[in-house]
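Chemist: Below are the sequence and a predicted model for it; my questions follow.
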Amino acid sequence: MKTFARWTLAGAMVFAGLSHLFWARKEFQTQVPDLVTDVLPIDKDGVVVASGAVEMMLGAALVALPKERRRVGAILAAFFIAIFPGNIGQALGEKEGFQLDSPQKRWGRLLFQPVLVAWALWSTSPAKR
């Protein structure tokens, strides 16, 4: 079951990363908090491209680096936590994107972030004997 969950998460991460680079690039830019570009020497498009590349690498690492599975899972969980402020910013700023066109949908999305963190950690944890 963990293998299936890990491979599913890997596929979702690669898909999400590709969407950052191609068909959903503009929508992702609306989710980048202004604070990020105020503090870092990078524009919103750069943040989207970089985060998409990271998502693809983490997704590939979930499958390609079995001996590093726990470490990759921890890094992925940390990544999900790191992008959480962008989701909060979208909810607070009432920014539309990805059919999150109401406060209920934007705030509801926040509840899914802990699920992603748990999924990354659980699917990469050692099997119980």
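Modeler: In hand now; what should we look at?
Chemist: switch to C-alpha atoms for all contacts and neighbour counts from now on
Modeler: Noted.
Chemist: ok, residues contacting stretch 103-116?
Modeler: Ala77, Phe80, Ile81, Phe84, Asn87, Ile88, Gln90, Ala91, Glu94, Leu100 (Cα atoms under 8 Å, 6 or more residues apart in numbering).
Chemist: The third one against Ala118, yeah?
Modeler: Meaning Ile81. No - in this structure, Ile81 is not within contact of Ala118 by Cα atoms under 8 Å, at 10.9 Å.
Chemist: if we can go back for a sec, please list only the buried members of the contacts of stretch 103-116.
Modeler: Judged by neighbour count, with 16 or more other Cα atoms under 10 Å as the criterion, the buried members of those are Ala77, Phe80, Asn87, Ile88, Gln90, Ala91, Leu100.
Chemist: A further structure is provided below for comparison with the first:
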Amino acid sequence: MTRAAPRDPLRTAARSALAALLVAAGVGHLTVLRRGFRIAVPDWATRLLRTDKDTIVVVSGVVEVLLGVALLVLPRERRRVGVAVAALFVAVFPGNVHHWRTGRDVPGLDSDAKRFARLFLQPLLVAWALWSTRR
């Protein structure tokens, strides 16, 4: 018989908030913010992934929604999902650096100061994903 892991209310709240953030961002990628995110996709990303900007935005939105939902509905896979979320945040980091270096606006980030501050947010997001999903 396996024992259930003790529940940690702070981690549960953090995980739920992260899930909500991912779902909201994903829905934004798929709907009202789609054009803004499409404009922000670096040209090198389309060459690297061999696809168009819209496909990158749509796929990233779907991935964000799926990961957000998975954080809530797959408790046995919580750790793996957390690692996948952290990997997503690491994967988008080069694009965030590109936005800052080129001064390219993305939804909600319309100044160099905001784009630069986001670079420091990425490691916090990675830590949030890993911490909130560990046992």
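Modeler: Looks like it arrived, so ask away. Remember, predicted model here, so these are calculated numbers, not experimental data.
Chemist: Overlay the chains and give the TM-score.
Modeler: Once superposed, the chains reach a TM-score of 0.93 (TM-score structural alignment, normalised by the length of the first structure), with 126 aligned residues with a Cα RMSD of 1.0 Å.
Chemist: now, which of the buried ones among the contacts of stretch 103-116 of the first structure sits nearest Phe15 of the first structure?
Modeler: Phe80 (15.5 Å; Cα to Cα).
Chemist: returning to what we had before: what about the buried ones among the contacts of stretch 103-116 of the first structure, which are in helices?
Modeler: Judged by DSSP state H, the subset of those located in helices is Ala77, Phe80, Asn87, Ile88, Gln90, Ala91.
Chemist: and these as CSV, adding distance to Ile42 of the first structure?
Modeler: Below are these laid out as CSV (distance: Cα to Cα, whole Å):
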residue, distance to Ile42 of the first structure
Ala77, 24
Phe80, 20
Asn87, 19
Ile88, 21
Gln90, 19
Ala91, 23
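Chemist: Look up which helix or strand Gly97 of the first structure falls in, please.
Modeler: For Gly97 of the first structure, there is no host helix or strand (DSSP states H and E).
Chemist: In contact with the equivalent of it over in the second structure, which residues?
Modeler: Aligned counterpart of Gly97 of the first structure in the second structure: Val106 (TM-score structural alignment). Contact analysis of Val106 of the second structure by Cα under 8 Å, 6+ apart lists Gly36, Phe37, Ile39, Ala40, His99.
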